[in-house]
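Chemist: This is the structure alone, sequence omitted:
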């Protein structure tokens, strides 16, 4: 039994996710060397649509961290960071980045990672305070100890669990904060790039975002079917366009093809396991170094049909006449939904709209009924208290 559960490469069940590199060349086939265009290092919580509107090259250290973990090279960078004096209890994404930065400087360029593509040197940093405290200091450290580059950090606050979001005074208070926050981000990007934001271009980009998110939401809804047509090994790959490629036609095409495939699997009752016995919800970060663990669960007849982390939640309709206001409304509407579903499970976290959709007791009741859940897996990550649900 123990031999079967050791680290194994994940097996995906969908043709769409198996063809990701082919379907998403804008993400997987980016240049390895810095081009003339500025390169922004970004955190999740920064709207990908803005990056495209300003025609920026980008790197996402959080995604790079998952890649390093999946290829079993993250310990190399984490150990470098620990030798620099950073605690092993700090977020592993942070330590992976800081260790990479140190080796980048020592080797005067991206270190040799074999088939893994390294990150290019940043021109500036776009941080975000969404979800946890280390994210504030993460990019500050990169900008002061490693690369002396400008930094801007966004902080999209949403109301805590005990606020009445139907009160127009509260709504306007938070909307104004969100507007000022986004305006500050735009002003920073205009200063760094030397050009004004083209709102008409942003509007067309947002149309692609809305379409991509609609198809992705439909895919997630199809997982209510019994037996489930899709498991976590496909889900944790399919989040890439949602998190890093919104506004790209490639994202629309990817999720449209995925929707067609999953819908067909539902109609033909094609499951991810020969005999589905248990339907599970997954809380917390996945074990990126061992996604094959989900296949092991499937071999026992247990299928994860809903993941709390990175879940887009409800699709929200937006008026794109003013694309910047649409970005504000997207954040606000998702925060309101989270608040109404019982955000008392995370009272310490006000920014409920970016990383995961699981926020409350009311939502849990919905999930148990709609997804016909039999149980839950609460994955504890020692270096991530904010997302270790059930352990705090």
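Modeler: Noted; the coordinates are in hand. It should be emphasised that the depicted structure is a prediction, and the values quoted were computed from it without experimental measurement.
Chemist: C-alpha from now on. contacts and neighbour counts both.
Modeler: Fine.
Chemist: So the nearest residue to residue 208 once chain neighbours are set aside versus residue 318, what's the distance?
Modeler: In this structure, residue 208 finds its nearest non-sequential neighbour in residue 247, 4.8 Å apart by C-alpha to C-alpha, 6 or more residues apart in numbering. The gap separating residue 247 from residue 318 is 14 Å, by C-alpha to C-alpha, to the nearest Å.
Chemist: ok, those two, which is more surrounded?
Modeler: Counted by other C-alpha atoms under 10 Å, residue 247 and residue 318 do not tie: residue 247 has more neighbours, with 29 against 18.
Chemist: After the helix or strand where residue 279 lies, which helix or strand is next?
Modeler: Assigned by DSSP states H and E, residue 279 falls within strand 278-283. The helix or strand immediately downstream of strand 278-283 is helix 292-299, counting by DSSP H and E.
Chemist: elements contacting the helix ranked longest in the chain?
Modeler: Ranked by residue count and defined by DSSP state H, the top helix of the chain is helix 168-193. Under the contact criterion of 3 or more C-alpha pairs under 8 Å, 6 or more residues apart in numbering; DSSP states H and E, helix 168-193 touches strand 151-154, helix 323-340.
Chemist: So for that helix, what gets flagged as buried?
Modeler: For helix 168-193, a neighbour-count test (16 or more other C-alpha atoms under 10 Å) marks 171, 174-175, 177-179, 181-182, 185-186, 188-189 as buried.
Chemist: Put this next to the first one:
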């Protein structure tokens, strides 16, 4: 199928694979599988996890791992790390990350100029082109376009009726059907903690390795339960959300946080209506589009009824 669509049989075979457990320890098994399949080396970063405050000892531990990783890569590739080049890449990454964070904040506007379904397309350069001037230019242009939408109050969802927050990983195989469902019901899904993972605050081209280690350690999935709760309270208020959808991804429960009681705790703390859906971000066998549409449709209708009763 891939060969028919884009002219290649699939992704090229890697020379090695690298993971970081900052997004969950299930990545260890995932990458071990690819190491076995392709018969290639597997390297892993295991930064300090479940962090509230990040202390000097945490930063030092993560930095030492990055330095050891650099040494191992030099041994495999036969190429020395060019610190000047790394600083240039980190500088571009920091610029793109700052623009990305500013774009996310524009979704606080009412009506929202973009939704998470737009962002799931536009975050691609942060993953595939990170560290390049092209990524910086992409987000500069995107920010200008979104600012123009805000200025004229152009809504991503015409007639925006509700504003939802999506907590948990995206359901990649259901993006079109979910975006159409929310659009038809005039629901703008305005934000998700998923996107903050690409903000990478604090990258410093003059201290690239330590700042990279710190930034990767600070991502939302790697933080403590209390940090996550406090962050979500702030996010819910900033984006003015009316309800929250929690996605429990069956193959990535650590990333979803639902099994640790996050949805119940946040409901008690904020009073916001919420819905837990079970699906998956990767395995289509674990996703029922019809079930999702039924659950979400009924949940949105219940919000409409509650709104009419209180108006």
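Modeler: That came in fine, so what should we check first? Model, not experiment: these values are computed from the prediction.
Chemist: Once they're superposed, what TM-score comes out?
Modeler: Remark: TM-score between the superposed chains equals 0.75 [TM-score structural alignment, normalised by the length of the second structure]; 257 aligned residues with a C-alpha RMSD of 2.4 Å.
Chemist: before we move on, back to that, any chance of the buried residues of helix 168-193 of the first structure in TSV with distance to residue 195 of the first structure as columns?
Modeler: Listed next are the buried residues of helix 168-193 of the first structure as TSV, based on distance: C-alpha to C-alpha, whole Å:
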residue	distance to residue 195 of the first structure
171	32
174	29
175	26
177	25
178	23
179	20
181	19
182	17
185	14
186	10
188	11
189	8
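Chemist: What segments of the first structure are strands?
Modeler: Along the first structure, counting by DSSP state E, strands occupy 39-42, 57-59, 124-128, 151-154, 278-283, 302-307, 375-378.
Chemist: most neighbours per residue, which of those?
Modeler: Per-stretch averages of neighbours, counted by mean count of other C-alpha atoms under 10 Å, single out strand 302-307 among the strands of the first structure, with a mean of 26.
Chemist: count of residues packed around the residue nearest to residue 161 of the first structure when sequence neighbours are not counted?
Modeler: Excluding the flanking residues, the one nearest residue 161 of the first structure by C-alpha to C-alpha, 6+ apart is residue 343, at 4.9 Å. Residue 343 of the first structure: 26 surrounding residues under other C-alpha under 10 Å.
Chemist: Pull the contacting residues for residue 343 of the first structure.
Modeler: The contact partners of residue 343 of the first structure, by C-alpha atoms under 8 Å, 6 or more residues apart in numbering, come to 160-161, 359-361.
Chemist: Now the buried members of the residues you listed.
Modeler: For these, a neighbour count by 16+ other C-alpha under 10 Å gives the buried set as 160-161, 359-360.
Chemist: do you know how far the residue nearest to residue 161 of the first structure is from residue 364 of the first structure?
Modeler: On the measure of C-alpha to C-alpha, residue 343 of the first structure and residue 364 of the first structure end up 11 Å apart.
Chemist: Ok, residue 124 of the first structure next?
Modeler: For residue 124 of the first structure, the distance to residue 364 of the first structure - C-alpha to C-alpha - is 40 Å.
Chemist: Can you tell me which residue sits nearest the middle of the first structure?
Modeler: Central residue of the first structure (C-alpha atoms, centre = their mean): residue 243, 4.5 Å from the mean position.
Chemist: closest to residue 61 of the first structure among the contacts of residue 343 of the first structure?
Modeler: Nearest to residue 61 of the first structure among the contacts of residue 343 of the first structure is residue 359, at 25.2 Å by C-alpha to C-alpha.
Chemist: Test my guess that that closest one contacts residue 345.
Modeler: Yes: in this structure residue 359 of the first structure lies within contact range of residue 345 using C-alpha atoms under 8 Å: 6.2 Å.
Chemist: which one in the second structure is aligned with residue 135 of the first structure?
Modeler: Using TM-score structural alignment as the criterion, residue 135 of the first structure maps onto residue 27 of the second structure.
Chemist: so who does the nearest residue to residue 132 of the second structure once chain neighbours are set aside touch?
Modeler: Closest residue to residue 132 of the second structure apart from its sequence neighbours, by C-alpha to C-alpha, 6+ apart: residue 92 at 5.8 Å. Contacts of residue 92 of the second structure were listed using C-alpha under 8 Å, 6+ apart, and they are 130-133, 135-136.
Chemist: among those, which are in helices?
Modeler: Per DSSP H, those map to helices at 133, 135-136.
Chemist: ok, which stretches of the stretch 51-200 of the first structure are helices?
Modeler: 61-70, 74-83, 92-107, 134-141, 168-193, 199-222 (DSSP state H, counting those that start in this stretch).
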